[in-house]
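A.B. asks: Can you look at this prediction? I've put the sequence above it.
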Amino acid sequence: MKRTIIFLLFFFTAFSLYASDMDGVTKLDTNEVISVNKHAMDNRLTDPEQSVMDATKALAMARKINYNNGIAEAYRVLGLANYYLDQPEKSFENYLSAVAFFVKAGNLAGEAKVYNNVGNLYRDHDTNRSLDYFFKSLAIANKINNIPLIASLNLNLGNVYTRKNSYSQALKYYEKSRVIFSELKDSVNLVQCSQNIGVVYFQLRQFDKSLSLLLDANAAAKRMDLNESIASIDLTLASLYMIQKKFDDAERIVKEGVTYTQLVKDPKLEYDYKHTTYELEYNRKDYAKAMFYLREIYKVDSANFKTNTSVQMRLIEATRKQEEQQKESERAAERQAYDRTKFWAVTIVAGLLLVVIGLLVGNVKRKAKTNSQLTLLNGEVSRQKDNLDRINHHLEEIIDERTKDLQIKNRKLSEHSSYLSHQIRGPIATLRGLINLEKEGLVDQEECITMMDKCVSEIDEKIIDMSDMLHNPSRTTT
């Protein structure tokens, strides 16, 4: 029993040490995955292609150690990079994978971030569906009190309402996000807020407010190397300068924007700059150049119409696939929960069985030891009984011998008693007769004494003779 308990203690101790060691190794690996994912995330605006490479590396590392949160975040960053590379289908597929792994890991914050990203993806194709995803994400963010995500969602809701031309709603959400980002000291997103508010004021034809906000945002974006943001801000600035008839400033800002667009390799921005360049040349009344850019725009529009239609159809199909995958993920989570419960139940039962087996083995060993001791005791009792039997038999023999001896002595004693009474009676009778004769004066006194002495001597001889016969059984009476 003691050996069984010691073995179990040794086994569980060794297992705990091994698990602790593996946990330390895993922590190192997960930290590396987190670091690579963060680097990929930081590059999403300045170099989305590098983001794709970093996120792919992080994904491979996370899969190797089965780190679900790392896998999910890598897919999310891939989706963001694909979005900035104008690859909505790939982006959506990666977002779907990210949601599945975040659900599997039970990470609500990660799940909410992906819904936010999907809302951005739908923003240019389906504003209503975009709002659904944003509000879905916002509900989770409020539930877990994720302040940075709440700020981002307010910013994105403002973007959707801008596209819906609901400018008052847009400004309300932009202002909420700006306040939170200021508290968080998030300079990157503050640039986005300034840019978006500037765009709203531009649409509201409040050009002075718009110009001030956009120039501040442009300068801040340059300080932080936010190439995508610079190119996007320059688009609105170019349109603003054209309205103000500042064509040289518009041309300068367009050239700057094209340069940054080439750095980020964003096809959508390239198209927007072609359209802005066409408007600039048209307003300058350089119709030949305007016609050239119009033809380019027409080619892109034709391709984009087909692409956008295809994208929308694929997004609808992907949405259905996502819903099915989400249901499957929920079923998988339920199965995993059941499997975990089953595993622990089996483990506990196995542990109890081991304990019971240990107790039974110990009990059997104790019984075997007890039986062995009882066998030894039985043997000893048997030997003692045999000794007692031999002693009793010997005693019986001694008693029989003594009884026979006593019987012989009793018989001899009886014989000697009869003999003595017979032998002694004669001299005693003579003595009695002499005494009577002496009383009557019939016998001489001296002669009487002599005869009495002779009788006494005879009695003494008979007594001595009888004593010899009692102490010497070989003698017989005569």
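C.D. replies: Noted; the coordinates are in hand. Numbers count the residues shown, from 1 in each chain.
A.B. asks: going forward, measure contacts and count neighbours with C-alpha atoms only.
C.D. replies: OK.
A.B. asks: Residue 237 and residue 252 touch, don't they?
C.D. replies: No: counting by Cα atoms under 8 Å, residue 237 does not reach residue 252; the two are 10.4 Å apart.
A.B. asks: Comparing those two, which shows the higher neighbour count?
C.D. replies: residue 237 (25 against 12; other Cα atoms under 10 Å).
A.B. asks: if I look at the more buried one, how far off is residue 60?
C.D. replies: According to Cα to Cα, to the nearest Å, residue 237 and residue 60 sit 42 Å apart.
A.B. asks: Put this next to the previous one:
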Amino acid sequence: MKKAFILIWFCLLAICTLIKGYGQGMAQDTNTVIKLNKQGFDNRMNNPDQTVSNATKALAIAQKLNYKPGIGESYRVMGIGYYYLNQPLKSIDNFLVALDFFQKIKDLRSEGKVYNGIGNLYRDNDYDLSLEYFQKALVIAKKLSDNKLIAPIYLNIGNVYYRKNSFTQALNYYDKSNVLYAALKDTVNLIQCLQNKGVMYYNLNQYDKAERLLLEANREAKQLDLNITVASIDLTFADIYIAQNKFKEAERSIREGLTCARIIKNDVIESDFIFTSYQLELKRKNYKAAVYILKDIYHKDSVIYKENSKTQINVKLEQVKQQARQKENEFLLERQKYDLVKFWGVAIVAGLLMVLVGLLISNVKRKAKTNEQLTNLNAEVSRQKDNLDRINHHLEEIIDERTKDLQVKNKKLSEYSSYLSHQIRGPIATLKGLMNLEKEGLVDQAECIKMMNKCVGEIDNKIIEMSDMLHDPVKTSL
């Protein structure tokens, strides 16, 4: 039994060591997933291709580990990367997969982030739907008191109001966002706030204030290689300079912005710069027919693009909802099967437990019966031992009594022997002497017979006395 316990202990120790090693390896892999996703998210404004690449690598590792939070975050970061690459369909695909994962694992904060991302997809083509998703995200963020999530939502709501030409409301949300980002010391998004506020002041025709804020944002964005931010700022600068007839400054901003847009491969921003170039030529009073044609084509393409994007995204959302309903039905069927298997499993386990309990009860009864039998045997042994003790004691008493009797008899025999030696030997010697005298004729025959008769009578009396002494326990000596 002792050897068995030692073997079990060593097996448990080996299993614990394996589990610990596996846990450490898994922790390292999950850290790699987290690191890749963070790097991808940080690259979204200067290299969205790298964002998608990092998230794809993270996804492969997370799926191998079945690390569901990492899988969901990888899809979300890929959605962000495709958003900055101006690929809304791929973006919504990844956002919806991420949302499904986060809802299953009940990760409310990440769910809010995805709603924020979907709101950005609708920002340019359906303001009301965009605000609806931002409000969903905001409700979650406020419920969690998460300023890191509240700040970007305020910023994005401000962007929607800007597109709705509600510049005062937009500034209000930008200010709220700016306060939170300042408290969080988030440099990248503080730059975004500066840029957005500069754009608002431009639309409010406060060019000096707009230019000051945009110059500060542009300088800090270049230091951090935020190409998409630099491109957006240059686009606003171009508009400001065109409005002020600063054509050379406008040309410089357009060139710089086009370079950044091509680096990040954003076709929409690049098209915006081309259109701004035509606006510049128009402001210079270059009335070539091609400019007007290109301008009309651009507007039509832009509208068609927006409408198509909106329709495609809505169709995708409806498809996902249908898939979600189908998955839910499949899940219910699987759950029913699982419950049935679980029921039979529990029933089997319960049956085995009942058998085990029965065996234990039987074993306990058997042990109780055995213990009772042992107790009875012990009692019988004790009783027999007591009987033996009594018999031994009685035998000792008998032996003592017999010993004493033998001692008495030995004493009597000794006395008898002594008696024979002293009391009977005398008459016998006299008798022998008379016989010798009679042979030699030295004594009268009658006298000899008389004396011999006397001797025989003495011998007879002595024998009778000795017999009485031997058979009479009262007499102890002759």
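C.D. replies: That came through, no problem. Since this is a predicted model, take the numbers as computed values, not measurements.
A.B. asks: Now do the buried residues in stretch 65-74 of structure 1.
C.D. replies: Across stretch 65-74 of structure 1, burial judged by 16 or more other Cα atoms under 10 Å covers 67, 68, 69, 70, 71, 72, 73, 74.
A.B. asks: Please apply the same query to stretch 289-297 of structure 2.
C.D. replies: For stretch 289-297 of structure 2, a neighbour-count test (16+ other Cα under 10 Å) marks 291, 295 as buried.
A.B. asks: What of stretch 158-167 of structure 2?
C.D. replies: The neighbour-count criterion (16+ other Cα under 10 Å) identifies 158, 159, 160, 161, 162, 167 as the buried residues of stretch 158-167 of structure 2.
A.B. asks: and it, how far apart are its ends?
C.D. replies: End-to-end distance of stretch 158-167 of structure 2 (Cα to Cα): 8 Å.
A.B. asks: do stretch 57-72 of structure 1 as well
C.D. replies: End-to-end distance of stretch 57-72 of structure 1 (Cα to Cα): 13 Å.
A.B. asks: Now for structure 2: which helix has the highest residue count?
C.D. replies: When structure 2 is scanned for its longest helix (criterion: DSSP state H), the result is helix 289-419.
A.B. asks: how about the next helix-or-strand element following it, which residues of structure 1 does it hit?
C.D. replies: Where DSSP states H and E defines the elements, the next helix or strand beyond helix 289-419 of structure 2 is helix 425-440. Helix 425-440 of structure 2 corresponds to no residues in structure 1, going by TM-score structural alignment.
A.B. asks: how much distance is there from helix 425-440 of structure 2 to the middle of the chain?
C.D. replies: For helix 425-440 of structure 2, the distance from its own C-alpha centre to the chain's C-alpha centre is 127 Å (Cα atoms, centre = their mean, to the nearest Å).
A.B. asks: Report all helices and strands that the helix or strand just after it contacts.
C.D. replies: Of the helices and strands lying after helix 425-440 of structure 2 in sequence (DSSP H and E), the nearest is helix 445-471. Counting contacts by 3 or more Cα pairs under 8 Å, 6 or more residues apart in numbering; DSSP states H and E, helix 445-471 of structure 2 is packed against helix 289-419, helix 425-440.
A.B. asks: Repeat the analysis, applying 7 Å as the threshold.
C.D. replies: Judged by 3 or more Cα pairs under 7 Å, 6 or more residues apart in numbering; DSSP states H and E, the packing partners of helix 445-471 of structure 2 are helix 425-440.
A.B. asks: buried stuff in the helix it packs on?
C.D. replies: So, applying 16+ other Cα under 10 Å, buried residues of helix 425-440 of structure 2: 427, 428, 431, 434, 435, 438.
A.B. asks: Ends of stretch 254-274 of structure 2, what's the gap?
C.D. replies: End-to-end distance for stretch 254-274 of structure 2: 8 Å, by Cα to Cα.
A.B. asks: list the buried ones in it?
C.D. replies: Buried, per 16+ other Cα under 10 Å, within stretch 254-274 of structure 2: 254-255, 257-261, 264-266, 269-270, 272-274.
A.B. asks: and which of the residues you listed is nearest residue 403 of structure 2?
C.D. replies: residue 264 (129.1 Å; Cα to Cα).
A.B. asks: who's in contact with that closest one?
C.D. replies: For residue 264 of structure 2, the contacting residues are 46, 47, 48, 227, 228, by Cα atoms under 7 Å, 6 or more residues apart in numbering.
A.B. asks: In helices, which of these fall?
C.D. replies: 48, 227, 228.
A.B. asks: Over in structure 1, tell me which residue corresponds to the first one.
C.D. replies: What that stands for is residue 48 of structure 2. Using TM-score structural alignment, residue 48 of structure 2 lines up with residue 48 in structure 1.
A.B. asks: from what I can see its match touches residue 83, true?
C.D. replies: No: the pair residue 48 of structure 1 / residue 83 is not scored as a contact, 8.9 Å apart, by Cα atoms under 7 Å.
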